[in-house]
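> I need the structure of the sequence given here:
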Amino acid sequence: MSGRNDKREGEEEGWESTFLKVACVAAAAATEPGGLYALFKQPEPEAAQALTGTVTAQIAQRPNKEVWTKPRRGWLKLNVDGSLLPDPLSAGCGDVLRDSSGKWISGFAVKLEPRRHYPDETEKEAIFRGLQWARGRRVKKVVVESDNRGIVNLVKNGSRTINPLICQIRDLLSSGDWKAKLSWIPGNANGVADKLADIAREPDYPPFQLREFDSPPDGVRYALMADGQ
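Reported below is the predicted structural model:
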């Protein structure tokens, strides 16, 4: 009895899936001159293949703001993240530098003193240290991305502040010997920097030393794959 019900549910699910695919593709084909007529004149297998290809192409063209994007040609992208967790109490920051092809150039992770930092302070440290580090590598054009919208807005809105890190970040961004921009990015698109910050918080990670990675460490490889590398 249960097997019959399972089969019926599977059949109904398959019909709904098929109907949805056909409806989506028909809508896509209708946007092209003569698209529907040409589509339904084909034999069933060819029509199904054409439908699938059309839908795939349509989906691929949709913008997705939740994924990491490559910088423009001639620019580099620096993704940063600061992390502070209460149990066990630990703090760290991680940054990654990639080029316009998405290639990993370098990255770093730093364990921070957690008792001296609030959550926002770790993000400021990540931005400040990343800018210093990139400038030290003689980078000439860089887009810096952080997933802390509040800090990004505070840096960019120009309001007066006595916070030394914000002042230093602004000075680095406005320095005349390079072009540097700061932008907000959703957390889902900042996975590589997030994983580097996690590495910095590991109990056996050396404290307070900036450790560079000329190739991706094992802990970030999955995040790199998610970025389409």
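
> hey, let's count contacts and neighbours off CA atoms from now on
Fine.

> so Gly107 sits against Asp81, correct?
No. Here Gly107 does not reach Asp81: they are 11.7 Å apart, not a contact under CA atoms under 8 Å.

> so which of these two has more stuff around it?
Set Gly107 next to Asp81 and count neighbours by other CA atoms under 10 Å: Asp81 wins out with 31 against 27.

> and for comparison, fold this next one:
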Amino acid sequence: MLNDWKRAQQRLPNYTQSQQQNNSKFWSKPPPGWIKINVDAACVPGAGCVGLGCVVRNESGAFVKAISNVLMINMQAREAETLWPSSKRIFESDSKTLVEAVNGNGGASMFDTIAEYCSDLLKHFDEVLVNFVH
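Modelled structure (predicted):
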């Protein structure tokens, strides 16, 4: 992980709309003027709780803030991935289903309704990218 982080400090990706689904296996710092927010959620089946966490980094790749929380709620991982609250921001998640739904490829389930709400919240930012990462 340290080597991946060091490599990310040395390169600056050229972000374009076509990179929304970049499927990157390595973290990379955001372009100038952007921040990157990596999010994740975890559920333990039958435990009735969801763990949430995020790390925020600036255009230099420097740590800005981290947040974690446990919610006493019973849901599946894909619903938990949508619980992130709402300039230029890049949100990254390892939930491909969530990223596709937020980017407009959803359906009519409860999950899709939550993802659509997240998508609506993202409209309050100047510029936003929502990417899938491994």
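
> hmm, back to that, intersection of neighbour lists for Gly107 and Asp81 of the first structure?
Counting by CA atoms under 8 Å, 6 or more residues apart in numbering, the residues touching both Gly107 of the first structure and Asp81 are Gly94, Asp95.

> so which residues of the second structure form strands?
35-43, 50-57, 63-71, 88-93, 127-132 (DSSP state E).

> now the second one: which residue numbers in the first structure?
To tie it back to what came earlier, the one meant is strand 50-57 of the second structure. Using TM-score structural alignment, the residues of the first structure aligned to strand 50-57 of the second structure are 91-98.

> for the first structure, longest helix please?
Determined from DSSP state H, the single longest helix within the first structure is helix 2-29.

> what are the buried residues along the following helix or strand past that helix?
Sequence order places helix 35-41 as the next helix or strand after helix 2-29 of the first structure, per DSSP states H and E. Buried residues in helix 35-41 of the first structure, counted by 16 or more other CA atoms under 10 Å: Leu36, Leu39.

> against the second structure, where does helix 35-41 of the first structure fall?
Aligned by TM-score structural alignment, helix 35-41 of the first structure falls on no residue of the second structure.

> that helix: how far from the chain's middle?
Distance of helix 35-41 of the first structure from the chain centroid (CA atoms, centre = their mean, to the nearest Å) equals 39 Å.

> for that helix, packing partners?
helix 2-29, helix 44-60 (3 or more CA pairs under 8 Å, 6 or more residues apart in numbering; DSSP states H and E).

> give the other helices and strands that the longest one contacts.
Helix 2-29 of the first structure sits against helix 35-41, helix 44-60, with contacts defined as 3+ CA pairs under 8 Å, 6+ apart.

> which strands or helices does the last one pack on?
Taking 3+ CA pairs under 8 Å, 6+ apart as contact, the helices and strands that helix 44-60 of the first structure lies on are helix 2-29, helix 35-41.

> re the thing from before, make TSV out of the helices and strands packed on helix 35-41 of the first structure and add mean neighbour count.
Output for those, formatted as TSV (neighbours: other CA atoms under 10 Å):
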stretch	mean neighbour count
helix 2-29	13
helix 44-60	14
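
> residue furthest from the geometric center of the second structure?
Gly46 (25.1 Å; CA atoms, centre = their mean).

> how close does Asp40 of the second structure sit to Gln9 of the second structure?
22 Å (CA to CA, to the nearest Å).

> report the longest helix in the second structure, please.
Under DSSP H, the second structure gives helix 110-122 as its longest helix.

> please pull up the equivalent of Val130 of the second structure in the first structure.
Using TM-score structural alignment, Val130 of the second structure sits opposite Leu182 in the first structure.

> quick revisit: out of the strands of the second structure, nearest to Gly107 of the second structure?
Among the strands of the second structure, strand 127-132 comes nearest to Gly107 of the second structure, with 17.9 Å by CA to CA.

> just give me the mean distance for that closest one relative to the first structure.
Compared with the first structure after fitting, strand 127-132 of the second structure has a mean deviation of 0.9 Å; criterion: mean CA distance after the TM-score superposition for the first structure.
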